[in-house]
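Student: Fold the following, please.
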Amino acid sequence: MTAHRSTIRRAAAVAAAATAAVVLAACGGGADTGSGHNGHNASASASAGASASAPAKQGGHNAADVTFAQGMIPHHRQAVEMADLAETRAGSADVKKLAAEIKKAQDPEIKTLSGWLTSWGEDVPKEGGGGGHAGHSMSGMMTAEEMTELEKASGKAFDTAFLDMMVKHHEGAVDMARTEQADGSYQPAKDMAGDIITSQSAEITRMNELLGKD
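Tutor: Next up, the predicted model:
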């Protein structure tokens, strides 16, 4: 009787061990398979997400945006240089006020344009390059001779020369801004171009009025 009970217990223990082994194997296999499959899906999803976002970043700007920024920086710098001269040479309070407004508007834009070029990995025009090679391709830029003429003038002669030159300068900037709006793809640059068209067109009207042309 005792021997018979021992045999039954051993058989039950063996059966339980076998059942546990099967269960563990099934769980382990399922976990491995699930982990591998889920991991693959996660990797595939991450790769798909990266691929989807990459073109958006690369397509944020185009060559027209770079040309606009690289051209407008020296163009603005020259306008600021002309405005600086007005502080001590202008005879008219209206001309001095206009010059101050031009400087206040264009200085921050130079910084913004420079920041865009840096973020795009493009060259920022060097200081003092406005009258160099870069200036030849931009409409409205003053020549070195014209800048010298302006520096030597004072009083009413300065006012007239400044207004005549700045009208030409602004007209060039408006042309560049219109090209950016037509050909650019970077929305902040297109928005700045719109602001330049609006503000500088209004200043052209003011300057022509001061010159007695309107």
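Student: CA only for contacts and neighbour counts going forward, please
Tutor: Noted.
Student: Could you report the distance from residue 142 to residue 23?
Tutor: 87 Å (Cα to Cα, to the nearest Å).
Student: how about the helices in the protein?
Tutor: With helices called from DSSP state H, the chain shows them at 2-58, 63-89, 93-120, 133-136, 144-152, 155-183, 187-210.
Student: Of the ones you listed, which is nearest residue 127?
Tutor: For residue 127, the closest of the helices of the chain is helix 63-89, at 7.7 Å, according to Cα to Cα.
Student: buried sites along the closest one?
Tutor: 64-66, 68-80, 82-86, 89 (16 or more other Cα atoms under 10 Å).
Student: What helices and strands are in contact with it?
Tutor: Packing partners of helix 63-89 (3 or more Cα pairs under 8 Å, 6 or more residues apart in numbering; DSSP states H and E): helix 93-120, helix 133-136, helix 144-152, helix 155-183.
Student: which residue is nearest the middle of the chain?
Tutor: Centre of the chain computed as the mean C-alpha position; nearest residue by Cα atoms, centre = their mean is residue 116, 3.5 Å away.
Student: who's in contact with that residue?
Tutor: residue 69 (Cα atoms under 8 Å, 6 or more residues apart in numbering).
Student: Now show me the structure for the sequence below, then we'll compare the two:
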Amino acid sequence: MSTVTDQHAVASRPAAANRSALAAGSMRRPTTRTVAAVAAGFAAVTALGACGGGGSPTAATSAVKTSLDPAAAAEQDAAFATAMFDHRHQALQLVGLVAQYGQSTDVVTFASTLQRSYDTQMRDLEGLLTEWGKPVPHVEGHSDLGDEIPGLLTAPELEKLRAASPADFEKQFLTVLAAHEKRATAMAQKELRLGADPQATAYAQDVLQQTTSHLAEVDGLLKARG
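Tutor: Take a look at the predicted model:
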């Protein structure tokens, strides 16, 4: 009997460890990275691969660039970085719920991976905004979810997510996350059409790559849950 108990304890460790990491990470405030580090990270970005399904991020890579005057393009770059910073903060709040309500190792591990990705993106965006002399959106940390996530969840929807059973919570979380990632895709596609700053447009391309990967992972997790 003790052998079965020991095996169960070992199997539970990855999910428990990732939940602890999510809980600890949810209180971190992103710090500024140097623009040089941001640029180095973006230099490794490759062309977005093909993605099945209608409305996929792949379409953005072949989108016709819209000509704008320099001032309008610069305004678009700043607006994109500011909006994406807020968007990724909202995403961090969302994945932070998994630390409280997630049960399955695959979902908890995925959420932990997303947390690291989003946290890095926020630091990169903070570096860009600081370099441009633009204000960085103020956030109080990732525990301030409040009554709703603007543009993503209403207060009743959030309460439904919190009150769901473990199995239902994970399905709802994955469904909401997919919608959130698709919104990031639309924001990045707009930046590629209208933006001009090389770092901002490279970041947008990186977002498209990551959302493609995230959406594929979400699709697999949802299929595994019927």
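Student: Can you give me the TM-score here?
Tutor: Scored against TM-score structural alignment, normalised by the length of the first structure, the superposed chains reach a TM-score of 0.62; 151 aligned residues with a Cα RMSD of 2.7 Å.
Student: Settle it for me: which of residue 142 and residue 23 of the first structure has more neighbours?
Tutor: residue 142 (22 against 12; other Cα atoms under 10 Å).
Student: which residue lines up with that one in the second structure?
Tutor: Aligned against the second structure by TM-score structural alignment, residue 142 of the first structure finds its counterpart in residue 153.
Student: mind checking how far its match is from residue 110 of the second structure?
Tutor: 21 Å.
Student: same deal with residue 221 of the second structure?
Tutor: For residue 221 of the second structure, the distance to residue 110 of the second structure - Cα to Cα - is 9 Å.
Student: swap in residue 205 of the second structure?
Tutor: Residue 205 of the second structure is 22 Å from residue 110 of the second structure, by Cα to Cα.
Student: Among these two, which residue is more densely surrounded?
Tutor: residue 205 (25 against 17).
Student: Stretch 70-80 of the first structure maps to which residues in the second structure?
Tutor: By TM-score structural alignment, stretch 70-80 of the first structure lines up with residues 82-92 in the second structure.
Student: what's the average distance of the matching stretch to the first structure?
Tutor: On superposition with the first structure, the mean distance recorded for stretch 82-92 of the second structure (mean Cα distance after the TM-score superposition for the first structure) is 0.8 Å.
Student: Might you calculate how far that stretch sits from the centre of the chain?
Tutor: The chain centre lies 8 Å from the centre of stretch 82-92 of the second structure; the measure is Cα atoms, centre = their mean, to the nearest Å.
Student: Verify the contact between residue 73 of the second structure and residue 195 for me.
Tutor: Yes: with contact defined as Cα atoms under 8 Å, residue 73 of the second structure counts as touching residue 195 (5.0 Å).
Student: neighbour-wise, which of those two wins?
Tutor: residue 195 (27 against 19).
Student: ok, and what's touching stretch 170-188 of the second structure?
Tutor: In contact with stretch 170-188 of the second structure (Cα under 8 Å, 6+ apart) are residues 57, 80, 84, 87, 91, 94, 102, 107, 152, 161, 204-205, 207-208, 211, 214-215, 218, 221-222, 225.
Student: Let me see the contact set for residue 136 of the second structure.
Tutor: Here residue 136 of the second structure is in contact with 82, 126, 129, 130 (Cα under 8 Å, 6+ apart).
Student: how about it, what's its match in the first structure?
Tutor: Match for residue 136 of the second structure (TM-score structural alignment): residue 124.
Student: Distance check, its match against residue 111 of the first structure.
Tutor: For residue 124 of the first structure, the distance to residue 111 of the first structure - Cα to Cα - is 10 Å.
Student: Then residue 35 of the first structure?
Tutor: For residue 35 of the first structure, the distance to residue 111 of the first structure - Cα to Cα - is 51 Å.
Student: ditto for residue 95 of the first structure
Tutor: Counting by Cα to Cα, the gap from residue 95 of the first structure to residue 111 of the first structure is 25 Å.
Student: do the same with residue 170 of the first structure
Tutor: For residue 170 of the first structure, the distance to residue 111 of the first structure - Cα to Cα - is 19 Å.
Student: higher neighbour count, the two?
Tutor: residue 170 (25 against 11).
Student: The residue nearest to residue 42 of the second structure when sequence neighbours are not counted: neighbour count?
Tutor: Spatial nearest neighbour of residue 42 of the second structure, chain neighbours left out: residue 202 (6.0 Å); criterion: Cα to Cα, 6 or more residues apart in numbering. By the measure other Cα under 10 Å, the count of residues near residue 202 of the second structure is 22.
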